[in-house]
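> Sequence first, predicted coordinates after that:
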Amino acid sequence: MRGPAATALCAGALLLFGALVGLSAVWTHGRWWALALGAAATIAAELATPRGLLRIAYAGGWIAATAYFLLARPEGDFVVASDAHGYTFLGLALLVLALAVATVPPRGRTRPTMGAAAGPTA
């Protein structure tokens, strides 16, 4: 399978994978060592995905899963507390978003070839 179907399948898989990594990061963010491990796993997985749509899909899944738990629960409390661990986790979410957006390759620009950079020949 090649082309748009393969890209869509990979993007869907990375969306689900990002959601699972984000969910596990939320569940374990209460301990400093688990927060560090979750941050390392999150950033490593994001950097391992190719730039563009696939990295955006991973980051979108991660952010969607974590944003769900940043909202208030029906009891009135929060899963992510407003303490040092919670704010560090929120900073990690902003880092995931910034890294995904900043590494999107520009559209419409092509790289110069070796022949174009060589200059005129006489």
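Structure received. Model, not experiment: these values are computed from the prediction.
> from here on, contacts and neighbour counts on C-alpha atoms
Will do.
> tally of neighbours for Val96?
23 (other CA atoms under 10 Å).
> Just give the nearest non-adjacent residue to it, would you?
The shortest distance from Val96 to any non-neighbouring residue, by CA to CA, 6 or more residues apart in numbering, is to Ala59 (6.2 Å).
> May I see the buried residues of whichever strand or helix holds the one you found?
Per DSSP states H and E, Ala59 falls inside helix 53-70. Across helix 53-70, burial judged by 16 or more other CA atoms under 10 Å covers 53-66, 69-70.
> so what does the next helix or strand after that helix touch, helix or strand wise?
Next helix or strand after helix 53-70 toward the C-terminus (DSSP H and E): helix 84-102. Applying 3 or more CA pairs under 8 Å, 6 or more residues apart in numbering; DSSP states H and E, one finds that helix 84-102 contacts helix 32-48, helix 53-70.
> Take this one as well and set it beside the first:
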Amino acid sequence: MRAGLGLAALVVGLVSGAAGTLVHQRWWGLALALGAALATLAWLPAGGVRLAFAAGWCVPVLRGALERPGGGFLIGGDAVGWSFLAGSVVLLVAAVTTAATGRRTPGVDDRGRADDPGVRGLPS
């Protein structure tokens, strides 16, 4: 089930990244694309699912920044294009830095950390 969720997040990232690449030249498109991507990233559980979404988002953005066969670019070298690229980097960095927080460590139960004595250290 977890792999299916990761695959779905990757596909959603690919589609939304492609859509954002196509509409980022308008002010509302830039705000909508980056705002929706950051909101989705915050909503997804930390770990591989969040990383899959961010990687899927960055693939069409990177492709849009590369030169097309006709000689043009989908993401220009202007302030809007650089803002879109910077927002995509922020999205990827946020996903990478929070990827380890989704893992459970052995020896930790749901009541607290393994090294936290909590109330167990108090005499009864």
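Arrived safely, thanks for sending. Quick caveat: nothing in here was measured; it's all calculated off a predicted structure.
> List the TM-score for the superposed pair.
TM-score for the superposed chains, counting by TM-score structural alignment, normalised by the length of structure 1: 0.86, backed by 117 aligned residues with a CA RMSD of 2.1 Å.
> before we move on, back to that, contacts only, for the equivalent of the residue nearest to Val96 of structure 1 over in structure 2.
Under the alignment (TM-score structural alignment), Ala59 of structure 1 pairs with Ala54 in structure 2. In this structure, Ala54 of structure 2 makes contact with Leu10, Gly13, Leu41, Leu91, Leu92, Ala95, judged by CA atoms under 8 Å, 6 or more residues apart in numbering.
> List only buried entries from those.
Leu10, Gly13, Leu41, Leu91, Leu92, Ala95.
> Not counting sequence-adjacent ones, nearest residue to His85 of structure 1?
For His85 of structure 1, ignoring the flanking residues on the chain, the nearest one in space by CA to CA, 6+ apart is Gly30 at 6.2 Å.
> now for the one you found: what does it line up with in structure 2?
In structure 2, Gly30 of structure 1 lands on Gln25 (TM-score structural alignment).
> Around that match, how many other residues sit close by?
Quick note: Gln25 of structure 2 (other CA under 10 Å) scores 18 neighbours.
> Surely it is within a strand?
No. Gln25 of structure 2 sits outside any strand when classified using DSSP: H, G, I helix; E, B strand; the rest coil, being coil.
> Check the gap between it and Phe53 of structure 2 for me.
Between Gln25 of structure 2 and Phe53 of structure 2 the computed distance is 22 Å (CA to CA, to the nearest Å).
> swap in Arg63 of structure 2?
Distance from Arg63 of structure 2 to Phe53 of structure 2, counting by CA to CA: 16 Å.
> and what of Ala39 of structure 2?
Taking CA to CA, one finds Ala39 of structure 2 at 12 Å from Phe53 of structure 2.
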